[in-house]
Structure formats: C-alpha cells, structure tokens
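S.K.: give me a model of this one.
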Amino acid sequence: MTRSNNFNPQESPVCLLLIATMTACSLLALKNQRLFFAAILHPVTVNRKKEYYRLFSSDLIHNDVVHLFVNVFALFAVGSQLEEYLRSVNTMGSFWFAVIYLCSCVCGTFFTFLRHRNDIEFSSAGASGSVLGCMMSFMILQPYHIAFYMPLIGGVINMYAALIYIVFLILYQIKAANPLVNNEVHFYGALGGMVCALVFKA
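M.R.: Reported below is the predicted structural model:
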C-alpha cells in the first residue's frame, strides 16, 4: 500500500505525535511484561480499582509488532490525510483531528468497559478502535477521496478503506489467535468517529 498524495509532515503534527507515542509505548510494553499488563484494558480492574487511565493507556500499546505495524500504517495512511483535510477547511483542523481520535478512543474503550466490567477474563489492547474511528470520520467527510493505493487494485477510496482495514485485522486475529484483539472496540470506536464527523459537518 502507498499513500494517495505527497506527504507534508507540517500538515499532520498531531497524527505524527500519536504515531511516535504509540510506537514508543508499544515497544516499551512489549519488552516489559509488567508495564504491558498495567496498561491493557481490563474492565474488572478498572471497575474495582478505579484505574480509569487504562481507558487511554490501552490505546497506546499493542499485542505484538505486527499488530502495532498494521495500526501505525493505517493511522499514517489515512489519519494524516484526515488531519491535512481538516486543516485545509478549518483553522483548528489539528484540534478537530485530536478530538476525533480521542472520542473514537474513549467510545471504544468506555463502552467495552461497561459491557465487560464483571468479566474477569476479558482484556484488550491496541489502537484499532481509534484508527477505525478516524477512517469512518474521513469516509463521511470525504467519501470519494483516495485513501491509499494497493497493488493490482489501484486507488482505494475512503468508502472502502475501512473495510479493507477490518479484513486485515480479522486475518491478523485468525492467524495470531490473539484474544486481546477486541472487535467491540472497533465497533464503538467507529461510532465515535462517525458522530464527531457529523458534528464537524453540522
């Protein structure tokens, strides 16, 4: 896959900061098991010990390098373009991008927490919900914009980019058999991104 336009780092500072933070935190957590388990979303622990920081920290860590790479690439390919677009139509575009990402994150983890707050065996990690929220937001704002190019397929517009991303996540989950990949976070995160896009358009 490749991006659909020339990349200008000055037009997507928040996205690049998120990518750098996510990568650093994930690599540290993969090397430090204690840190990893202290940061994952474990709803029972959040509920009993009031460790609400996990609603955010779980977004910054990943189960393995493949999981990290998929999310970092998707955020770079689509998230940076979303921020560039928002900056082109609004003087507070980077702020709006941060709002979309944060709302996607919180919606994904909070509603998952509510559903599983009494399930001792449930836990999850990764930024997939936040990334998918950004994709769905961009789809609403610019449905026919080419998100990226794929070999043999060519340009993939925003209307289909999220679907391809979900397929990649499902294939990864099947191959890795990793229970920490949370499909509920994907759904709620996507809803959060869509709501933010509708508010922005209003």
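
S.K.: use CA for all of it now, contacts and neighbours both
M.R.: Noted.

S.K.: for the nearest residue to residue 142 once chain neighbours are set aside, give me its contacts.
M.R.: Of all residues not flanking residue 142 in the chain, residue 158 sits nearest, at 7.1 Å (Cα to Cα, 6 or more residues apart in numbering). By Cα atoms under 8 Å, 6 or more residues apart in numbering, residue 158 lies in contact with 135, 138, 139, 142, 143, 144, 145, 146, 147.

S.K.: nearest the geometric middle of this structure, what residue?
M.R.: Centroid check for the chain by Cα atoms, centre = their mean gives residue 131 as the closest residue, at 2.3 Å.

S.K.: which of the contacts of residue 158 lies closest to residue 88?
M.R.: Ranked by distance to residue 88 (Cα to Cα), those are led by residue 142 at 12.7 Å.

S.K.: what about the closest one, how many neighbours?
M.R.: 16 (other Cα atoms under 10 Å).

S.K.: tell me how far it lies from residue 197.
M.R.: 10 Å (Cα to Cα, to the nearest Å).

S.K.: correct me if wrong: residue 149 contacts residue 2.
M.R.: Yes - here residue 149 lies in contact with residue 2, judged by Cα atoms under 8 Å, at a distance of 5.2 Å.

S.K.: chain neighbours aside, what residue packs nearest to the residue nearest to the centre of the chain?
M.R.: Among residues not flanking residue 131 along the chain, residue 75 sits closest, at 5.8 Å (Cα to Cα, 6+ apart).

S.K.: next, the structure of the following sequence, for comparison with the previous one:
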Amino acid sequence: MELNFTIGIIAVTGLVSWLAFSNEKLLQRLLLWPPAVTRGREFHRFVTYGFVHGDFMHLAFNMITLYFFGRLMEGFYGDYLGPLGFAGFYLSALVVSALPSYLRHRNDPEYATLGASGAVSAVLFAFILLQPWQIIYVYVIPVPAIIYAVLYVGYSIYAERKQSDRINHSAHLAGAAYGVLFTVLMEPRVLGHFWQTLLSP
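M.R.: Predicted coordinates for the structure are as follows:
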C-alpha cells in the first residue's frame, strides 16, 4: 500500500493541536519558545511547534491548504527523494521557517510561536513553481497561483515590517523561500519550466 504522508501529517497535526487546545501544559512543551532552545537545548521545538495551533481556524486553514497541495507535491518529491522525500521536505521546512524568528528573539522570554504556516507556505510555493497559472481559491475567490504568490509575499513583507498583529510573517516568507530553493536545488530544470510556463499562460 502506498504511503501518504500528507494525510498522516494532517492527522497527527490535527490530533496534537486538538489535545493542546485544552491542555496548556502540552502546548507549552511543544511550541517554539526561544529561551527553551537557547538555554534548555530543547531543539525538538523547531519541529513540534508546527504540530500545535492557536485556534481551530488557524489549524483548519493550514491543514486544508496542505491537503490540496501536499498530495500533489508528495508524488513529485517521491520521484526524486524516495517515499520519505515529502516528509523530509516538510519537517525541514518547519525548522527553516522558524529560524528567522528564533534568531531575532532567542533571548526574549516574552516571545513564542506556533503553527504549521511556514512549512505549508513551502509546500504551496513549490507547487507554484510547477504550475504558476493554476487557479487556486483564496477562501472562495479564484486567483492564478502566481498572482497569489506576489500578493502573499508583498503583504507578508509589509506586515512583518509593521508588526501590528501576532502572526509570524517571517515564517511565511522563510517557508516560501525555502520551498522554492529546495525544489530548484533538487531539480534545477524546474526553474526553466517555471519561466517557460509563466511566459506562456
């Protein structure tokens, strides 16, 4: 039977997040609290923070996005990296997308972050490399993937500089960049395919 890590990641994330909604102790053990890494060497938090979420809507948005795009990308990475390729990509994206905020706040006991948004952004932007003109739905609004990517990056940069909310926009940006870079390094021909497709909508 063919393994499906996308469904597995969604199931584990959903279960752990749901348990943590009502278990503050569990939540605090898993989220990325920089002093716990810097002083306590709890490096597992670079991964576990992606399996807990702030609320149900946060969880649902990430997992719905992962469901639609992860299934498509899992086969692509599997062709190059084997059956564990997508799982490795996703978990490494969790680590990379957390690094900017961790480095900025590594000595800040008031800061913590959680959620799979950075890794999900990596999956989404890898997909956009392959199909930039594919229509995706932002809530119920159809938008070409490349247009969404431009708006997403632009807004994330703006929001990160303004810092008027509690969303970790730097994780979104780092995850998106990692998804593109990882995929291009794995298969450089993807870049040529992207430009050719982009110029021939």
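
S.K.: what would you report as the TM-score here?
M.R.: The TM-score (TM-score structural alignment, normalised by the length of structure 2) is 0.77; 181 aligned residues with a Cα RMSD of 2.8 Å.

S.K.: before we move on, back to that, map the residue nearest to the centre of structure 1 onto structure 2.
M.R.: Alignment note (TM-score structural alignment): residue 131 of structure 1 maps to residue 120 of structure 2.

S.K.: so which of the contacts of residue 158 of structure 1 comes closest to residue 93 of structure 1?
M.R.: Relative to residue 93 of structure 1, and with distances defined as Cα to Cα, the nearest of the contacts of residue 158 of structure 1 is residue 138, at 12.8 Å.

S.K.: so which helix or strand takes in that closest one?
M.R.: Here residue 138 of structure 1 is covered by helix 128-141, with elements defined by DSSP states H and E.

S.K.: beyond that helix, next helix or strand please.
M.R.: Criterion used, DSSP H and E; the element after helix 128-141 of structure 1 is strand 146-150.

S.K.: how about residues contacting that following strand?
M.R.: With Cα under 8 Å, 6+ apart, strand 146-150 of structure 1 has contacts from 1, 2, 3, 4, 77, 78, 81, 155, 156, 157, 158, 161.

S.K.: coming back round to it: the residue nearest to residue 131 of structure 1 and residue 129 touch, don't they?
M.R.: No - assessed by Cα under 8 Å, residue 75 of structure 1 is found out of contact with residue 129, at 11.0 Å.

S.K.: please enumerate the strands of structure 2.
M.R.: 135-138, 141-144 (DSSP state E).

S.K.: dump those strands into TSV; add mean neighbour count and distance to residue 20 of structure 2 as well.
M.R.: Formatted as TSV, the strands of structure 2 follow (neighbours: other Cα atoms under 10 Å; distance: least, Cα to Cα, whole Å):
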stretch	mean neighbour count	distance to residue 20 of structure 2
strand 135-138	14	27
strand 141-144	12	32
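
S.K.: out of those, nearest to residue 175 of structure 2?
M.R.: It is, among the strands of structure 2 and with distance given as Cα to Cα, strand 135-138, at 18.6 Å.

S.K.: post-alignment, that closest one versus structure 1, mean distance?
M.R.: When structure 1 is superposed, strand 135-138 of structure 2 averages 5.2 Å from its matched positions, counting by mean Cα distance after the TM-score superposition for structure 1.

S.K.: distance from the chain centre to that strand, please.
M.R.: On the basis of Cα atoms, centre = their mean, to the nearest Å, strand 135-138 of structure 2 sits 17 Å off its chain's mean C-alpha point.

S.K.: repeat that for stretch 150-163 of structure 2.
M.R.: Computed by Cα atoms, centre = their mean, the chain-centroid distance of stretch 150-163 of structure 2 equals 16 Å.

S.K.: hey, which helix is longest across structure 1?
M.R.: helix 93-116 (DSSP state H).

S.K.: in structure 1, which spans are helices?
M.R.: 13-31, 33-39, 43-49, 54-57, 65-74, 80-89, 93-116, 128-141, 158-176, 183-201.

S.K.: and the closest residue to residue 174 of structure 2 other than its chain neighbours, how close does it get to residue 18 of structure 2?
M.R.: Taking Cα to Cα, 6+ apart, and ignoring the residues beside it in sequence, residue 174 of structure 2 has residue 97 as its nearest neighbour in space, at 4.7 Å. As judged by Cα to Cα, residue 97 of structure 2 and residue 18 of structure 2 stand 23 Å apart.
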